[in-house]
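> coords please:
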Amino acid sequence: MKRLLKAILPAALTEFARSARASARRKQFLKEWTSARKACVRREPSTPSQYLLIFPSDPWTISGALGDDAMISAAVQHFAERSASVSTSMFCRPGLAEGVVKSCGFHPVIIPERDSFVGSLQRILSETRADELILLGADIMDGYYDPAGVADMLVTADVAARCGVRTSFLGFSFNEYPVPELAAFYNRVSPEVRFNLRDEISLQRFQQFTSAKANLVADAAFMLRPGLVDVQVKAWIDKQRAQGRVIIGFNVHPMLIKDASVEQMDQIIRRCVEAIQGASRGRDVAFLLLPHDYRNALGDAACLRPIHESLSHDAGVHVYYLEGKHRAADIKALAGQVDGMITGRMHLAIAALGMSVPTLCLTYQDKFGGLIRHFGLPGDLLLSPSVFDDDEALETAVVHFVDKLPMLRQLVAAHKAEVMRLASGNFDLGVHETA
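Sure, this is the predicted structure:
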């Protein structure tokens, strides 16, 4: 019947009906939220925190994108330093995500279905005995990917804060066009919830969108301690250095173009191959291809593996592809071994910059501008996806980046201490610093 109605009704009428249903669901959700706020019973949390509750940005995969792994690991490291006996629980979806949470040593907390979500929050907060709630805002809080999921996070943060739980969003970015309906949620959240924005541009956009108070920080992933360097990769790097080559980390992925077609994917791969070949002509340079997201079709291997295959038979190019899955801390350690990083993943850029390595960014969702501003880096280090439409644009940018590395390294070094100070602000639950 639904298919029949969809087929015979005008598109405008179908869209009106869909919008009306969404509006009704939103009003009901707000009504349930109001009831939950009234039922909150406040208690005093332990100091230092003994029970940490984490709400990840992707409750389906938890850490398929290594940026999530980096932020989670940095937070857990921070709280473990404050209390050796801290116990950690994590919200997740049922199924595979539960296993991921358990493998990290955390207790899984299944996110309730939408129609019972709000009513379950007090029970969850009581069962987890949460002293502190950390929510990973990452790049989702403008609603670009999942407005309903953002609403769930905001309601969770509000109810937790009203129950006395110390509550904060780790530094997140905010794009230029947030989903308008989310303003009603942001404006109702308890002033005790700490919203951390990870760059000045995002902070300005957030303040224009909502009356909620916010703080300027740098990304929490800057606080992640580097792990171990893969032995085989280190041997390859050492060999390249012994032959006088500059080492460049390289990363590209399908999400640089939204809903990329097969033809667009082929073009990304072709341009990257041409750029690496062009940069290798007349320069002592080697490229380390680094995946930073392992999510199947959206993962970086979809681009990086065919790039490696195309270049592996070119005697004039020195290239290595990092096989397997690796933790964010180990990738950060590896990022510290290269001389420059070219990446389309912001958290790989953060890993590199956190290790004092200059970065050329292939941007999407206007997330990178505030990051390079933290380090006083020039705007020409931001490349839009249109670079793949030009025969020589990417190659030219890569060549210029390699040639400017000594100057760029000085800029990164000059700003790093202040960026690290800002990053530590993610875990400062004092008063709001900005209005």
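> hey, let's count contacts and neighbours off CA atoms from now on
OK.
> I'd say Ser63 and Ser57 touch.
No - using CA atoms under 8 Å, Ser63 makes no contact with Ser57, being 9.0 Å away.
> which outside residues touch the helix or strand containing Cys272?
Cys272 belongs to helix 262-280 when assigned by DSSP states H and E. Helix 262-280 has contacts (CA atoms under 8 Å, 6 or more residues apart in numbering) with 254, 257, 285-287, 303-304, 306-307, 310-311, 316-317, 388-389, 391-392, 394-396, 398-399.
> Throw together a ChimeraX command that grabs the buried residues out of these.
Buried residues among these (16 or more other CA atoms under 10 Å), as a ChimeraX selection:
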select :254,257,285,286,287,303,304,307,311,317,388,394,395,398,399
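> out of the contacts of helix 262-280, which are inside helices?
Counting by DSSP state H, the contacts of helix 262-280 place 303-304, 306-307, 310-311, 394-396, 398-399 in helices.
> looking at this, Met341 is in a strand?
Yes - counting by DSSP: H, G, I helix; E, B strand; the rest coil, Met341 is found in a strand.
> My read is that it contacts Ala352, right?
Yes - Met341 lies in contact with Ala352 (CA under 8 Å); the separation is 6.6 Å.
> list residues touching both of those two?
Shared contacts of Met341 and Ala352, defined by CA under 8 Å, 6+ apart, comprise 335, 358-359.
> out of those residues, who has the most neighbours?
Per-residue neighbour counts (other CA atoms under 10 Å) across these peak at Pro358, which has 32 neighbours.
> how close does that one sit to Arg198?
Distance of Pro358 to Arg198, computed by CA to CA, to the nearest Å: 19 Å.
> Another for comparison:
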Amino acid sequence: MSPVVPVLARARRLRTRAVVTSTVPSRVDAAVLARAFRAAPRRPLTHLVLAAPGSGNIGDQALTEALLENTDGPATLVLTGAGAPGLPAELAARVTPLALPELVYGTGPAHREDVAALGRALAGAAHLSVIGADVMDGRYSLPASVRRSSLAATASRLGVDTRVVGFSWSDRARTAARRSLADAGAAGVRLLLRDPVSAERARRDGIGPVEETADVVFAARTTDPSAADRLLAGVTAPVALVNVSGLIGGRLDQTAEYATVVEALRERGLHVLLVPHVARPGTDDVAACTAVAERVGAPVVPDLLTPAQVRGLTARATVTVTGRMHLAVMSLLHGVPAVTLATQGKVEGLMRLVGVPELCVEPGPGMGDAVVGVLDRVLPAGSPARAAVRAALPGVVALARRNVEGLAAPVPAGRAA
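You can find the predicted model right below:
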């Protein structure tokens, strides 16, 4: 690679950051959105949901489905990434997809066209819910974080009931993302943080008002045992679900560490099933899980499951080890301890919420032995960790349902608004 290429890439990143920080793009977006909104017929009949980034991620899919499961009436799902989620039939029957691929990540005329399309859709919406997840603090994509916040702020100023649903906040949030989210809060957007650590960080950054909730996936209402029946047919031993994160694998050779974990679980009499949670270029769990499977000879789920099928697996598990937070959430939802590798500062708050901070392990050399040490404390049926999770769960589910408070079903078509 030419030494000029990294320099040019860095220059582009700095230029993009400078433009975003200037707030000029946000002001242009606000003007385009407002103009399209005011020109369209105003009859709020739907719930507009700005989905998490895209397909290939069970966690993103689980967030979208859990939100929709806990509301009723017609909904419009705004898709900003590649591919459309395959919603369960009962949701697909009342959810209309709206593909706006340039809305969050695009530039130029195509981006402005998608902003205008969002404005027209807002004119027919009673509510706007932005699924915040871990994409609001600018750590993954600063322009995308700023756009989500600024679009939400404009929608609220136009009179649409707007919220950012259960999301994390980093202790290293980018300045422009922080300012944009603070502006959204000042505009009346409900900021629903999904754990107490994130809420503390947001308040410390001058963002408010914030409301403490839990991840909306804790409010999921469906479980599908079909994959568990197939993958665990004939298994009589207790089951351990193990996820190997392709995201963590991008900066750490995990294979030997996970081999230590799998061997320890087997020595303790557990059947190990390797479960990928994300299948995207550059962060692919399927490849990461397969590498461990080839090393230790454990079975691996060959394709991504649906969120309900994952919950069917976690309902059969005794323990989970994961590098992906939403596999932890769906395990904890069934009272199953989930030893979770900390990424992006979002796991610490989750484990404080369920009262078992020791389930959070920092990824790095030697993490295999660290995970085994935690497993030995949580595996016994009467362990304090299991008792703590069971005791905390009803309160956590109630917090998760705060994400959907006030989302009354829009007026059905054919009735006066």
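> Next, the TM-score between them, please.
With the length set by TM-score structural alignment, normalised by the length of the second structure, the two chains reach a TM-score of 0.83; 393 aligned residues with a CA RMSD of 3.3 Å.
> re earlier: from the shared contacts of Met341 and Ala352 of the first structure, pick the one nearest Glu192 of the first structure.
Using CA to CA, Thr359 is the member of those that lies nearest Glu192 of the first structure, at 36.0 Å.
> Map that closest one onto the second structure.
Mapped onto the second structure by TM-score structural alignment, Thr359 of the first structure lines up with Ala338.
> I'd assumed Leu359 was in contact with that match.
Yes - under the criterion of CA under 8 Å, Ala338 of the second structure makes contact with Leu359 at 6.5 Å.
> host element of Val118 of the first structure?
helix 117-128.
> Find me the equivalent region of whichever helix or strand comes after that helix in the second structure.
Once helix 117-128 of the first structure ends, the next helix or strand along the chain (criterion: DSSP H and E) is strand 132-136. Using TM-score structural alignment, strand 132-136 of the first structure corresponds to residues 127-131 of the second structure.
> List the buried residues in the matching stretch.
So for stretch 127-131 of the second structure, counting by 16+ other CA under 10 Å, buried means 127-131.
> Tell me how far that stretch lies from the chain's centre.
Distance of stretch 127-131 of the second structure from its chain centroid, counting by CA atoms, centre = their mean, to the nearest Å, is 14 Å.
> residues making contact with it?
46-52, 63-64, 122, 148, 152, 155, 160-167, 407.
> Let's see which of the residues you listed end up in helices.
Short answer: the contacts of stretch 127-131 of the second structure in helices (DSSP H) are 63-64, 122, 148, 152, 155.
> Which member of those residues is positioned nearest Phe218 of the second structure?
Among these, and counting by CA to CA, the member closest to Phe218 of the second structure is Leu63, at 9.4 Å.
> Give me the neighbour count for that closest one.
For Leu63 of the second structure, the tally of surrounding residues (other CA under 10 Å) stands at 26.
> What lines up with it in the first structure?
In the first structure, the residue matched to Leu63 of the second structure (TM-score structural alignment) is Met71.
> Same check on Val28 of the second structure?
Checking with TM-score structural alignment, Val28 of the second structure has Glu32 as its match.
> re earlier: any chance of the shared contacts of Met341 and Ala352 of the first structure in JSON lines, plus distance to Leu348 of the first structure?
Shown next, in JSON lines, are these (distance: CA to CA, whole Å):
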{"residue": "Ala335", "distance to Leu348 of the first structure": "8"}
{"residue": "Pro358", "distance to Leu348 of the first structure": "11"}
{"residue": "Thr359", "distance to Leu348 of the first structure": "9"}
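> Give me the subset of the residues you listed lying in helices.
Ala335.
> Relative to Gln410 of the first structure, which of the shared contacts of Met341 and Ala352 of the first structure is nearest.
Within those, the smallest distance to Gln410 of the first structure is 9.0 Å, found for Pro358 (CA to CA).
> Could I get the contacting residues of the closest residue to the closest one other than its chain neighbours?
Spatial nearest neighbour of Pro358 of the first structure, chain neighbours left out: Gly340 (5.2 Å); criterion: CA to CA, 6 or more residues apart in numbering. Listed by CA under 8 Å, 6+ apart, the contact partners of Gly340 of the first structure are 247-249, 352, 357-360, 402, 405.
> Show me what His253 of the first structure aligns to in the second structure.
Using TM-score structural alignment, His253 of the first structure pairs with Ser245 in the second structure.
> can you give me the strands for the stretch 201-350 of the second structure?
210-212, 239-242, 271-274, 317-322, 338-341 (DSSP state E, counting those that start in this stretch).
> Let me know which of those is tucked in deepest.
With neighbours defined as mean count of other CA atoms under 10 Å, those peak in mean count at strand 338-341, which reaches a mean of 28.
> centre of the chain versus that strand, how much separation?
The answer for strand 338-341 of the second structure is 16 Å, by CA atoms, centre = their mean.
> what do you get for stretch 350-362 of the first structure?
Offset of stretch 350-362 of the first structure from its chain centre (CA atoms, centre = their mean): 15 Å.
> quick revisit: want to throw the ones in helices among the contacts of stretch 127-131 of the second structure into JSON lines with distance to Leu232 of the second structure?
Compiled in JSON lines, these are given as follows (distance: CA to CA, whole Å):
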{"residue": "Leu63", "distance to Leu232 of the second structure": "26"}
{"residue": "Thr64", "distance to Leu232 of the second structure": "27"}
{"residue": "Leu122", "distance to Leu232 of the second structure": "46"}
{"residue": "Arg148", "distance to Leu232 of the second structure": "41"}
{"residue": "Ala152", "distance to Leu232 of the second structure": "44"}
{"residue": "Ala155", "distance to Leu232 of the second structure": "47"}
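> Fine, thanks again, bye for now.
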